[in-house]
Every structure is written in C-alpha cells, then in structure tokens.
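> have a look at this prediction, sequence included:
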Amino acid sequence: MDLLSEVIRTVRVGCATGRVIRQSGPTGVRFPAFDGSGIHILLRGSCWLITEDEEPVALRPGDVVLTSSGAAHGLSRVPHPLADLPLVDMRPIPPAPGPFDFEFLCGCYQLQHGHAPQYLRVLPDLIAVSPDYTAHPELRVLVDLLKADRSGGAQMGAGATLPALLDLILVHVLRQWHEQHGTDGWPGSRDPAIAAALREIHERPEQPWTVDRLSGVAGLPRTAFTRRFTAVVGRPPMSYLIGWRLSRGARLLRETDAPLSAIARQVGYANEFAFSGAFSREYGISPGRFRAGPGADPAPAHGRDAVSGSR
C-alpha cells in the first residue's frame, strides 16, 4: 500500500479552501491553530515564518511551508511576536490590488470532524521546504495552476480543481521532505520491527489485531514492542490501529456508496453497530451524517478563533 497516497486521501475528506494573499507594510498575517493540514507557497517578495516557540525562519520566493497538523503560525515581512499579527481572512476573495511587499498562495484542508492523520501529526508542526524546481518542473506548473485558480475568487469548478491541486502539491512537498531527511515510509522511523507492524496495520486493518499479534509481527516481547511503537508513532499500538481504521472508514464513507456493514468489515469491525459507535466517539458525528457531507451537517464556528480555515 502507498502510505503517502492513503494519507492524502484521508485529509481530502476535509473542506478545501485557498486564496492568494498580498501583504504590504511591516506586519503580516496570523493563522490560528486548526484541525487539518495546509500549505503556503511564497510567490514574490520575502517574509518570515513566525511560530509561537521557535525562532523566525526566513523565506524566499518559491519556498513552501507545510502546516502538517494545523499549528498556529504567521507570515510577516519583519519578525513580530505571533500574537501581534492580525488574523487572516481566508474567504475566497481576489488578492488586494496595488503595491505589496510579499505575495503567497495559501491552501488547506479543514477537517470539520476528526483530526489530521497521525502520520502528519508526528511530523514537525511546521516544515519549510525550498523545492528544486529545476529537478521537478512539474511542481512549478502545479503552483502556477493553483495561483491562476485562486487569483479570481470563487470560480466554476473550484470544488474539483482546488482539492486536486492541493493533493498534488502536498505529495511533492512531503516527498521532498522525506528525500532531504533520508526517510521512507513512516516519518522518522528506521526501526524495522515497528515498520513491519505498521505495514501490517496499514495494509490489513480488517484483521483481528491485538498487541500480542502485532508484537509477534515485530518479533518483540509485548512490553518492549508497546514501548518502542509508542515512542516512534506517538500513540500506543491499539490506539493507532483504531485511528487508522476509522480514518479509512471516513474516506470510504465519502468516496464510495458501499453499505455501512461492508465498510465496517473492510476496516476491522464485526458489524455496522460496532463501527458506528467507534466512529461517533472519534468524529463526534454518526457515519450517516458524516457521509451526507458538510451541507447536511452545519459546521461548528470556524474553529477556535472563528476564522475560516482555522481550528
């Protein structure tokens, strides 16, 4: 199974938003924490990536910032405390005309229910990548297409084009990050025992896995396996298994018209009742209402700071 593709398909159940933003003056904009994942691509000018706890990071045209699991951050022409930056307006409006100091593309998947996949949550909160556009000219094409798509505000077909372009750009950025850090598969994991257990979970979530069975796959005693798995992945084995099963179930609910009983079996639940109970606890909504989509289930106020695109 292609883990990266599965992760991208999982975040795709969120609501895709994006726009081109232009900023002038010494300050910039603040993006509050949100449930989901997103990207910024600096098009022109220079600015600083601002976070709550880390030193500011200088960005140049072409640099990409990945918000892997929605951490609060900001972009500013000069360094400022994050709290001093004004909140961003993520409505799909055309960029402001006139002179500006820097211009960037912003796109994200906002998850109204559930959380970003654990794969993304174990990455650094914010990742700045300087892509090699010469080696990967297709990325430049994708950026240009996304800019054209977002520069005119809401457009016919945006519901299809925006998620497709975000998918492809996220894949390129994550690939490049893995290449730069010499990792393959689960972020930061070079533990073959844990990699073996993860592979079984990802490829066969329908199996009746227990900690004992997974520790056998890893070739480790139960206690040692649980300790090492939790250290690498960030969650205990059974907690991770449940999260993976339910995220796959969420994707199948949105992408297929398979009966609930069939989806339950595909992701390791004995029947639709067991799946529905677990899904409702994790996502805060029944599988049927989740499948119906955002239009049938009014979203909560747009996150903690009531800004579209924020947690």
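Okay, I see it. Numbering: from 1, shown residues only.

> going by C-alpha atoms from here, please, whenever you check contacts or count neighbours.
Noted.

> now do the helices in the stretch 51-200 of the chain.
118-121, 137-150, 158-181, 192-203 (DSSP state H, counting those that start in this stretch).

> adding another structure so you can compare the two:
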Amino acid sequence: MDLISDAIRTVRVGTANARLIRQTAPGIRFAAFAGSGFHIITSGTCWLIGGDEPRSLAPGDIVLTSSGGEHGLSTRPCALADLPLVRMGPLPPAPRPTPFEFLCGAYRLQHHRAPQYLRALPDLIAVSPDYDGRPELRSLVGLLAADASAARPGSGATLRAVLDLILVQVLQQWEEHDGASWRPEAAHPGVVAALREIHEKPQLRWTVGRLSEVAGLPRAAFSRLFTTAVGEPPMRYVTGWRLGLAAQLLRETDLALARIAPQVGYSTEFALSAAFRREYGVSPGQFRSAP
C-alpha cells in the first residue's frame, strides 16, 4: 500500500500554483490554507518561523507545509506575528540584491481538506535533500523554476506533474530519515490490512465489524487502534477516502455520477451527491465545473 501516492492523487484535484519569490527584509508570512505545498530555497539563507523553534535554511533546503499550516520565512529569528502577510496575486519585482529567494509550489483545495495521511504529519517539515543521491530532484526543481518564471504552452499540465513528483520526493526523503513513527504502517498489522482493503476496495459495504474481521481484532480494540494510528475513526476514514476518489473522478474523467457512485461505495448517484455536498459544501456538478 502506497500512502504517499494515494495522498498526492487526492490533493491534485486542487488548484496548482507555483511562483518564484525574491524576498526583502524582514521576510514574509503565509496564512493557513486548505491544501499542501512547499518552499525550495534557491539562494541566500533564511529562517523558518513556525512550530517550536526557528530553523535556519540554506540553498536547496525544502519546507513542506503538509496541510497548509501558518508559517513564515524570515531574515532572522522572530515571532511569526512580526512578519508581513504575503499578498496574493502578482508580486512586484524586488530590488537586487535580496537576502533570499525561494520557489513556492502548492495545491489549494477549495472545497475540502488535505487527506488524512498529510494531516497526520507535522505541520511543517524541513529537509535538506541529498541532491547527489537523488539527481532527479535537482532536475525537478529546475523544471519548476522554469514553469514558475514564464508562461509557456503546456505549462499547466507540466506544473501538476512536477508538483506531484517533488512532493513525493520530499515525503520519501523525510520518511526515510525522520518519519517512521508517523506512518500508519508502523501501527498494528491488522490496521495496515484494513487500510489496504479500504484503499483497494472502496466499493464494498464496509462496516466497523467487517473491517475488524479483516484486521483480525475485536471490534472495540480495532476501532481504538485504528483511530490512534490514523487519526480518525474507521468509518470517517472510509467516507473521506471514498469522496476523495469521487472528487478525483469528477475532475479527471467525464464519467456520469451514476457510474462513479458504485465505484466508490454508494448505491445511487443521489446518495453520493448528498454525501459529497456534506463533505465539500458544493454539489458534484459544481465541483466538476469549478476552475
């Protein structure tokens, strides 16, 4: 079971954005948002503000905002509230030289939250990638810089692919070095078995009882272990996974809702539509037609 790939497929239904920011003192603050993104320091040095303590960053370092938490990048250690909030839209050219520059890439989710896998991670993850051991990551950063710097034919499709791959690379590297204890796979093997069945067979009529049988655990013990490992109760996770798949199919295919419903565990299009509206705040049709 590849939870990283599953999470990336879920967030990519959001709006993809990338930009290069040349930052002057004192720095910049990013408000919390629904989605996931990252910053790649391209030149100069700065401090990551947010979390427990400021952390120094150097060229090549990458900061992952796994579920859109508030944070900042600063020329010196400071309080987050001391940094000016970023202005959305085109940024005016910064005077040269600037203390630091960085690339931003993000998926913004207009109608739903980041997937549970990403929400279970620390709010901010900073890594110093091994670019020699992962030369493909260096190439991806170059592609992102090109996409963020100039509008070119096909750049929209390229941008999503590059964001996907960079997010995967960063999550893989973080998990290899620091993240083993955060993965649901580190929990009871019965929980892993239940997750695998949910992911591979969302169309089945899952109940807590059926999932506990898959896990080989008493129902109460399974519910407790699953909630501890994953961060939410079993049936809430099932619903989120099904509706995330429905959102992906709405955005990436032209399948009618009546055909999507049975694929994601709903008996009728009306049942799926009602659940979708409760979760996302809009109808499936409105979600599909949104830019």
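Perfect, I can see it now. Since this is a predicted model, take the numbers as computed values, not measurements.

> buried deepest among the helices of the stretch 51-200 of the first structure, which one?
helix 118-121 (a mean of 20; mean count of other CA atoms under 10 Å).

> so which elements touch it?
Here helix 118-121 of the first structure touches no other helix or strand, going by 3 or more CA pairs under 8 Å, 6 or more residues apart in numbering; DSSP states H and E.

> name the residues that touch that helix?
Contacts to helix 118-121 of the first structure, defined as CA atoms under 8 Å, 6 or more residues apart in numbering, come from residues 7, 68-69, 186-187, 233-234, 240.

> quick one: Gly38 of the first structure and Ala72 touch, right?
No: with contact defined as CA atoms under 8 Å, Gly38 of the first structure and Ala72 do not form a contacting pair (11.5 Å).

> quick one: which of these two has more around it?
Between Gly38 of the first structure and Ala72, counted using other CA atoms under 10 Å, the more crowded position is Gly38 (26 against 20).

> let's verify Leu245 of the second structure: helix, strand, or coil?
Under DSSP: H, G, I helix; E, B strand; the rest coil, the three-state class of Leu245 of the second structure is helix.

> from memory it sits against Gly265, does it?
No: contact criterion CA under 8 Å: Leu245 of the second structure and Gly265 do not qualify, at 10.3 Å.

> which part of the second structure lines up with stretch 246-254 of the first structure?
Residues 243-251 of the second structure are matched to stretch 246-254 of the first structure when aligned by TM-score structural alignment.

> next, the mean deviation of the matching stretch compared to the first structure.
Mean deviation of stretch 243-251 of the second structure relative to the first structure after superposition (mean CA distance after the TM-score superposition for the first structure): 0.5 Å.

> and the contacts of that stretch?
The contact list for stretch 243-251 of the second structure (CA under 8 Å, 6+ apart) reads 9-10, 13, 255, 260-261, 264, 275-276, 279, 284, 287-288.

> where in the second structure does stretch 119-139 of the first structure fall?
The counterpart of stretch 119-139 of the first structure in the second structure, counting by TM-score structural alignment, spans residues 117-137.

> quick one: that stretch to chain centroid distance?
Taking CA atoms, centre = their mean, to the nearest Å, one finds the center of stretch 117-137 of the second structure at 12 Å from the center of the full chain.
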